[in-house]
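Undergrad: next come a sequence and a model predicted from it.
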Amino acid sequence: MAPRAAKSFVVVRANRRRQGAADQPCEKRSPWTGSTTLLSTGAGGYAAKHIIRELVVGRARLALAGRNTATIERNIADVAGAERIPIIRCLPENAQSVARKTRLLLNCAGPYIFSGEPIVRACIDTGTHYMDITGETFFIEQIRKKYDEEARRRGVYVVNCCGFDSVPADIGVEHLKAVLGASAEITSVMRLRNTYLNRATYDSLIFGLQNAGEMKRLRNPQRRTGGRRPRKCFYNDKTGSYNVMFMGTDPSVVRRTQEDMQKRGLGCARYEAYLDVGGLSNLLAVAMCFLVVMLLSKFGLGRRILLRYPSLFTCGRVKPDGPSEDVLRKSSFEILFFGHSPESGKRKRMVVSGPDPGYHTTAICISQAALCLLDTLESRGKEGLPCEGGVLTPGSVFHGTDIVTRLHGKGIRFEILSD
């Protein structure tokens, strides 16, 4: 079944925890006609609040969905023209009927391991393209294994990791690779300034650790790009700080992109990702927290403790109701890329930087990815994209598009420097 070309829609889906009795939309709100550009599910969540604002600025034909429409109403109360945005109640039972009337669905409701698969299934069944902001490696691998072949056959784009996980890293590697050559060797070091974790991201991390064993079985026999394993911890003379192996989705997402590029005859860059933790005292503190979390995550009681006291185990970096806008304005990120071409000997550095990663950067990334996909399909059809469907990475889908220009225009900068 081929996806329809005439309609597009993003659904933001509300967080599973936010349920209540007041589910009736405002009487003055525009009714949903089922012919919308973007449908966003999870629209009652804190991250979705920022995503909605980016989509409204992008003038997308937008509708919002979630379990509790009252929380969505509150989330967009100060958005200009909010009364013109349709709001619908979306549950797993009616996900297929909602997806059937849309072209693109953005799923912003985590943890995805609990509620993501029915939405993906509904999108594939109805020929609706799908994007999310997950950083849950187990969910990503599970969806890839179960639905990639069917999504390809139906011509549906299922694109995970369209937020801070892992657009800056994945698109960044492809951008630097275009300068250095197809077989570039690239290392990145992430620096975070005054950043806070999304509660859903923290929950996803805990449940991800619970599924670590199953994760290895899902990945086997997935091969590693390049032969060398990344170092777990070292002092980096280039950054003047201690670096630890990055435990997020970036390495696996970039690896998948590069394997896909290799199949297309576009070369395969080798990539390693690290996190800058600063001085020795910070390194010891991070190591201690990590060991405690790893130990507790192995047991049911330990996981309940971790989920009950997130602020305690993250040194206050998880806020139950999300950080304030004043705090977010002081947050930022920077990813330093160090690239080398074995063939030419050329070396380049690149800096990808932007605002608060968890909310503002994530909102920019997924909104621009959504608009890029829709605009490309509208103007050039699938011939404008390097593939015709499947469970894909951002780098695989947006290779050869103007995604870097779009991100740069919204404040996520890609600056290539000499080494």
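TA: That came through, no problem. Numbering: from 1, shown residues only.

Undergrad: contacts, neighbours, all on C-alpha from now
TA: Noted.

Undergrad: ok, and for the helix or strand hosting residue 256, which residues are buried?
TA: Per DSSP states H and E: residue 256 is located in helix 250-263. Buried residues in helix 250-263, counted by 16 or more other Cα atoms under 10 Å: 250, 251, 252, 253, 254, 255, 256, 257, 258, 259, 260, 261.

Undergrad: contacts for that helix?
TA: Residues outside helix 250-263 that contact it (Cα atoms under 8 Å, 6 or more residues apart in numbering): 165-166, 169-170, 173, 224-225, 267-273, 393-396.

Undergrad: please, where are all the strands along the stretch 51-200 of the chain?
TA: 62-66, 87-89, 102-107, 129-132, 157-159, 185-193 (DSSP state E, counting those that start in this stretch).

Undergrad: repeat for the stretch 201-350 of the chain
TA: 233-236, 241-245, 270-278, 332-340, 347-355.

Undergrad: elements contacting the shortest one?
TA: For strand 233-236, the helices and strands in contact under the criterion 3 or more Cα pairs under 8 Å, 6 or more residues apart in numbering; DSSP states H and E are strand 241-245.

Undergrad: return the set of buried residues in the strand it packs on.
TA: Residues of strand 241-245 classed as buried under the neighbour-count rule (16+ other Cα under 10 Å) are 242, 243, 244, 245.

Undergrad: what does stretch 261-272 give?
TA: So stretch 261-272, judged by 16+ other Cα under 10 Å, has buried residues 261, 267, 268, 269, 270, 271, 272.

Undergrad: give me the distance from it to the chain's centre.
TA: Here stretch 261-272 is found 21 Å from its chain centre; the criterion is Cα atoms, centre = their mean, to the nearest Å.

Undergrad: start to end distance for that stretch?
TA: 17 Å (Cα to Cα, to the nearest Å).

Undergrad: same question, stretch 52-62
TA: Stretch 52-62 stretches 9 Å from its first residue to its last (Cα to Cα).

Undergrad: try stretch 314-324
TA: Stretch 314-324 stretches 17 Å from its first residue to its last (Cα to Cα).

Undergrad: contacts for that stretch, please.
TA: The contact list for stretch 314-324, computed with Cα under 8 Å, 6+ apart, reads 46, 195, 196, 197, 198, 199, 202, 289, 310, 311.

Undergrad: okay, pairing it with this:
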Amino acid sequence: MQILADIVMGKGYSFNSGTYQTLILGISEAKNDGLGKIRKAIMPEKLERSKFKPAKRGNLWWNAPLQTNALPFPGADRSVVQRSQYFDAVENKAHPVTVECYMSVASKLNAYLLMAWLVIFSTLVQYEFTRKLLQAYPGFCSGYLFKETGPTRQQAKEASFTYWVFGKGWTEEGANAATATPPTKTVVARCDGPDAGYIATAGCVLSSALTILLDSDKLPHEGGVFTTASAFKNTKIYERLAEHGITFRIDESVHPTL
């Protein structure tokens, strides 16, 4: 399965510098946060994986169905999906999918500039002196992708996002990751919504809160820390998200090559 994020931002749009500061600390502390050990502790079982995996992609590749350039997405999306898959496999005996996450970039020039910035940024955050400079001047150091003010209300209204999900599997009933037959069935789903950074995020938080209150009988009874997919699988979360303009649907007009 491949997930590709396509975020549309108007002229002058910038994210709030709080996200930028989190990014700095996240990268600089990655070697010392013990995240690998934590993941092994909460996901100790080795899952059966399919030998059929998504095609290997380079750092920059052309997504023909969507006519866009794609880069690996550096966020936590893949890790969240993997934990959701682990829960489903352990609790519901489902076969986990293999997932890769990417982001859409309009032009090759922008893609190369973004890659160069990420390399330089990831290097500079490792040293205290340069890290303090990055923290002190978020706008200048990020090419004004991040600013203390964030986007204006009008810029947020004009922004939107689409998450494309390209899946490949089996048409035969009962076929799964253990089968020796290569998957031949493809499907494309999409999630559309308003400004991802603020409007959609607020809608997701409100929808989640209402779901916890109103669908408590459909949540995992033992409680604990769950991903949204694991916690809200049997709830009315999709209907509540739709009320905030966040929708999910199958798109049969796109024909992927996986």
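TA: Great, that's in hand. Note that the coordinates shown come from a computational prediction; the quantities given were computed from them, not determined experimentally.

Undergrad: ok, the contacts of stretch 314-324 of the first structure vs residue 341 of the first structure, which is closest?
TA: residue 195 (33.2 Å; Cα to Cα).

Undergrad: what is the neighbour count of residue 241 of the second structure?
TA: Using other Cα atoms under 10 Å, residue 241 of the second structure has 20 other residues around it.

Undergrad: ugh, typo on my part, it should be residue 23 of the second structure
TA: 16.

Undergrad: for the aligned partner of it in the first structure, give its distance to residue 360 of the first structure.
TA: By TM-score structural alignment, residue 23 of the second structure lines up with residue 205 in the first structure. Look at residue 205 of the first structure and residue 360 of the first structure: by Cα to Cα, they are 20 Å apart.

Undergrad: try residue 197 of the first structure
TA: Separation of residue 197 of the first structure from residue 360 of the first structure (Cα to Cα) stands at 12 Å.

Undergrad: so for these two, which sits in the more crowded spot?
TA: Using other Cα under 10 Å as the criterion, residue 197 of the first structure and residue 360 rank with residue 360 on top: 24 against 20.

Undergrad: where's the closest residue to the more buried one other than its chain neighbours relative to residue 113 of the first structure, distance?
TA: Leaving aside its sequence neighbours, residue 360 of the first structure sits nearest to residue 50 (Cα to Cα, 6 or more residues apart in numbering; 6.4 Å). Relative to residue 113 of the first structure, residue 50 of the first structure is positioned 22 Å away (Cα to Cα).

Undergrad: same question for residue 325 of the first structure.
TA: Residue 325 of the first structure sits 29 Å away from residue 113 of the first structure, going by Cα to Cα.

Undergrad: between the two, which has more neighbouring residues?
TA: More crowded of residue 325 of the first structure and residue 113, by other Cα under 10 Å: residue 113, with 18 against 9.

Undergrad: I'd say the more buried one and residue 142 touch.
TA: No: with contact defined as Cα atoms under 8 Å, residue 113 of the first structure and residue 142 do not form a contacting pair (9.2 Å).

Undergrad: let me know the outermost residue of the second structure.
TA: Note on the second structure: the largest C-alpha distance from the chain mean falls to residue 129, namely 31.4 Å (Cα atoms, centre = their mean).

Undergrad: where along the stretch 101-250 of the first structure do the helices fall?
TA: Here the stretch 101-250 of the first structure has its helices, by DSSP state H, counting those that start in this stretch, at 112-126, 137-154, 167-180, 199-210, 212-219, 250-263.

Undergrad: with the stretch 151-258 of the second structure instead?
TA: Taking DSSP H, counting those that start in this stretch, the helices of the stretch 151-258 of the second structure run over residues 153-158, 199-214, 228-232, 237-242.

Undergrad: nearest to residue 112 of the second structure, out of the ones you listed?
TA: Closest approach to residue 112 of the second structure among the helices of the stretch 151-258 of the second structure is made by helix 153-158 (25.2 Å; Cα to Cα).

Undergrad: what range in the first structure does that closest one sit on?
TA: Counting by TM-score structural alignment, helix 153-158 of the second structure pairs with residues 325-330 of the first structure.

Undergrad: can you list contacts of that stretch?
TA: 193, 194, 195, 355, 356.

Undergrad: now swap in stretch 112-120 of the second structure and tell me
TA: With Cα under 8 Å, 6+ apart, stretch 112-120 of the second structure has contacts from residue 142.

Undergrad: to residue 10 of the first structure, which of the helices of the stretch 101-250 of the first structure lies closest?
TA: Between residue 10 of the first structure and the helices of the stretch 101-250 of the first structure, the tightest spacing by Cα to Cα is seen for helix 112-126, at 11.4 Å.

Undergrad: in the second structure, which residues correspond to that closest one?
TA: Going by TM-score structural alignment, helix 112-126 of the first structure sits over no part of the second structure.

Undergrad: likewise stretch 389-402 of the first structure?
TA: The aligned range for stretch 389-402 of the first structure is 223-236, by TM-score structural alignment.

Undergrad: how about the matching stretch: buried residues?
TA: By 16+ other Cα under 10 Å, the buried positions in stretch 223-236 of the second structure come out as 229, 230, 231, 232, 235, 236.

Undergrad: likewise stretch 372-386 of the first structure?
TA: 372, 373, 374, 376, 384, 385.

Undergrad: cool, stretch 274-287 of the first structure as well?
TA: Buried residues in stretch 274-287 of the first structure (16+ other Cα under 10 Å): 274, 275, 276, 277, 278, 283.
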